[in-house]
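S.K.: need the 3D shape of this:
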Amino acid sequence: MSTPSVYVVTGASRGLGLELSKQLLERGDTVVAAARNPSSSSGLMALQKQHPQNLSLITLDTADPSSVEAGGVRIRGLHSSVDVLINNAGIAGTSARPSEMDPGEFPDTFKTNVVGPYLVTRALLPLIKKGKKKQIFQISSTMGSIGNLAANLKGSGRYPYASKAQLAYRASKAALNMETLSLAADLQEDGITVVSMCPGHVTTDMGGERGEVNAPESIAGQLKVFDSVNPEDTGKFYNFEGNVVPY
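M.R.: The predicted structure is shown next:
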């Protein structure tokens, strides 16, 4: 078991974010769970009753710069440092064919999936620099892997579903991965590790009912990776099984 640390988890009201908060609390870590409306999440309310000393709930909409700024102020009032930031909040978009997708999906999806993680990272960077672990994890997707999509076109890709539909989502995750690499290069001299993580095709509200793995299994695998990552791994892209994913 790892030494207890302070984690900030965005998109914590349901799905992977809620399960991540749950498993972190169960092993003794301190969690700041951020969501657009945390009080409306029965799961977060239950966790708060179970772990009143180790869980703080923060109202934070990652797509709203003023909300992120206010959330950052609140977090700085609660903790003098943050060990690990997990940028989990995201949206999936529709499953329309790329050639038939509503182009209006692009700005909305990029605002949440790319700009949001950047805003949260920037707001919390002073606290992360003071943390013990100094880690930032970006919850991405193999669907954003350009290398895997290219392999799929040749019939050799690992995830066939990654080449179909959800263009805005896939493009946003590819952009998020570039954000990961850019931040990793920029923050390496500060000792901060930045990594992308694919949680797998998970059965959740966002992932649908046809997932290949459930949320508890995905999070258990992700935590093993999170705990094993060191500064030499900065800029890498892992999946929840611990395998490196091609960008």
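S.K.: for the rest of this, base every contact and every neighbour count on C-alpha atoms.
M.R.: Noted.
S.K.: for Ser196, helix, strand, or coil?
M.R.: Put simply, Ser196 is strand when judged by DSSP: H, G, I helix; E, B strand; the rest coil.
S.K.: that one: what's it in contact with?
M.R.: With contact taken as Cα atoms under 8 Å, 6 or more residues apart in numbering, Ser196 is in contact with 137-140, 177, 180, 235-238.
S.K.: who wins on neighbours among those residues?
M.R.: Ser140 (31 neighbours; other Cα atoms under 10 Å).
S.K.: where do the helices of the protein begin and end?
M.R.: For the chain, applying DSSP state H gives helices covering 15-26, 42-50, 65-78, 105-110, 116-129, 146-153, 167-187, 215-228.
S.K.: which one, of those, ends up nearest to Gly242?
M.R.: helix 215-228 (5.8 Å; Cα to Cα).
S.K.: before we move on, the earlier item: tell me the one of the contacts of Ser196 nearest Thr3?
M.R.: Nearest member of the contacts of Ser196 to Thr3, counting by Cα to Cα, is Phe137, at 17.9 Å.
S.K.: and for comparison, fold this next one:
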Amino acid sequence: MTSPAASTLVLTGANRGIGLELARRFLAAGGWRIHAGCRDPESADALAELARTHPDRLTVHPLEVTDAASVSAFAASLGDTPVDLLLNNAGMLNPHQTLDDIDFDAWERELQVNTLAPMRMALALRPQLRRAGNPRIVTISSQMGSLARPRSGSYAYRSSKAAVNKAMQGLALDLQGEGICVVVMHPGWVRTDMGGASAEIDPQESAAGIFSVATKLTLADTGRFLQWNGEEHPW
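M.R.: Now for the predicted structure:
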């Protein structure tokens, strides 16, 4: 009997934190072929070890999500492979975001990584997504980008996440006719380098929740803002 073909996951920012745990979670589940991108594979020791352990199921690619040539080369390397799930996980948070200490150059970089890169990845992989039976784009956002939660501080991060939410909302409408589901997801307040040691949940719990939600999405869910536990998040 021929075993069913594995589904294909494209995962950005896979070298640490939530991204690394997502790679582990999808591998543990079975049935997934993972193309994991990170800026510097040579320094991604934990991810490289996963690839050595699962050589037929995990491929690590050099990928700079803010660079058009890098993204195009990554997409070309996949050829005609159908992409069942694009998980835009790469993100950044710079420390200079108070009224007395705003780094505008870093803010611009944050917009490139958190806002423009998910759209760049989605458009580059649009042909491969169209080839899948149930294509999904999940972009890791944050409750800090919700306009329903008025807060101050972290201006660059909050604005970059609010912007990607709106971009993905529009993308959901534009790609609905092509059968591609697009959602944004709050991963929880996670104990990572970005979230800090006092955060509420660990990366394993966040990744398990994201996996559970993302793998069950259908076109009926497109345009939603979800939390890692599947609950709706206010925009």
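S.K.: any idea what the TM-score is?
M.R.: Superposed pair, TM-score by TM-score structural alignment, normalised by the length of the second structure: 0.93. Supporting alignment: 230 aligned residues with a Cα RMSD of 1.4 Å.
S.K.: turn the contacts of Ser196 of the first structure into a markdown table, columns for distance to Cys198 of the first structure.
M.R.: Putting the contacts of Ser196 of the first structure into a markdown table (distance: Cα to Cα, whole Å) gives the following:
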| residue | distance to Cys198 of the first structure |
| --- | --- |
| Phe137 | 10 |
| Gln138 | 9 |
| Ile139 | 6 |
| Ser140 | 5 |
| Asn177 | 11 |
| Thr180 | 13 |
| Gly235 | 14 |
| Lys236 | 11 |
| Phe237 | 8 |
| Tyr238 | 6 |
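S.K.: dump the helices of the first structure to CSV, plus distance to Val245 of the first structure.
M.R.: Below are these laid out as CSV (distance: least, Cα to Cα, whole Å):
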stretch, distance to Val245 of the first structure
helix 15-26, 20
helix 42-50, 31
helix 65-78, 30
helix 105-110, 21
helix 116-129, 20
helix 146-153, 8
helix 167-187, 11
helix 215-228, 13
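S.K.: tell me which of those helices sits nearest to Pro199 of the first structure.
M.R.: For Pro199 of the first structure, the closest of the helices of the first structure is helix 215-228, at 5.8 Å, according to Cα to Cα.
S.K.: so that closest one corresponds to what in the second structure?
M.R.: Using TM-score structural alignment, the residues of the second structure aligned to helix 215-228 of the first structure are 203-216.
S.K.: how about stretch 39-52 of the first structure?
M.R.: Mapping stretch 39-52 of the first structure onto the second structure (TM-score structural alignment) gives residues 42-55.
S.K.: coming back round to it: out of the contacts of Ser196 of the first structure, which is nearest to Thr94 of the first structure?
M.R.: Nearest to Thr94 of the first structure among the contacts of Ser196 of the first structure, with distances taken as Cα to Cα, is Ser140, at 17.0 Å.
S.K.: for the aligned residue in the second structure for that closest one, what are its contacts?
M.R.: The equivalent of Ser140 of the first structure in the second structure is Ser141 (alignment by TM-score structural alignment). Ser141 of the second structure makes contact with 161, 164-165, 184-187, according to Cα under 8 Å, 6+ apart.
S.K.: again, 7 Å this time
M.R.: Taking Cα atoms under 7 Å, 6 or more residues apart in numbering as the contact definition, Ser141 of the second structure lies against 161, 184-186.
S.K.: if we can go back for a sec, the match of helix 215-228 of the first structure: which residues count as buried?
M.R.: 203-214 (16 or more other Cα atoms under 10 Å).
S.K.: which residue sits closest to Leu58 of the second structure, ignoring its sequence neighbours?
M.R.: Ile34 (4.8 Å; Cα to Cα, 6 or more residues apart in numbering).
S.K.: do the same with Asn37 of the first structure
M.R.: Here the residue nearest Asn37 of the first structure, using Cα to Cα, 6+ apart, is Thr59, at 5.9 Å.
S.K.: residues touching the one you found, list them.
M.R.: 34-38, 71.
S.K.: repeat that for Ile58 of the first structure.
M.R.: Contacts of Ile58 of the first structure (Cα under 7 Å, 6+ apart): 32-35, 38, 71.
S.K.: quick check: Pro135 of the second structure touching Leu85?
M.R.: Yes. Here Pro135 of the second structure lies in contact with Leu85, judged by Cα atoms under 7 Å, at a distance of 5.8 Å.
S.K.: what does Phe240 of the first structure correspond to in the second structure?
M.R.: That one, Phe240 of the first structure, aligns with Trp228 by TM-score structural alignment.
S.K.: gap between that match and Gly37 of the second structure?
M.R.: 22 Å (Cα to Cα, to the nearest Å).
S.K.: then Thr218 of the second structure?
M.R.: With Cα to Cα as the criterion, Thr218 of the second structure and Gly37 of the second structure are 24 Å apart.
S.K.: in terms of packing, which of those two has more residues around it?
M.R.: Using other Cα under 10 Å, the more surrounded residue of Thr218 of the second structure and Gly37 is Gly37, with 26 against 15.
S.K.: would you check that that one makes contact with Ala14?
M.R.: Yes. Shown here, Gly37 of the second structure and Ala14 form a contact pair, counting by Cα under 7 Å, at 6.0 Å.
S.K.: isn't the residue nearest to Leu58 of the second structure right up against Asp56?
M.R.: No. Ile34 of the second structure lies out of contact with Asp56 (Cα under 7 Å); the separation is 9.3 Å.
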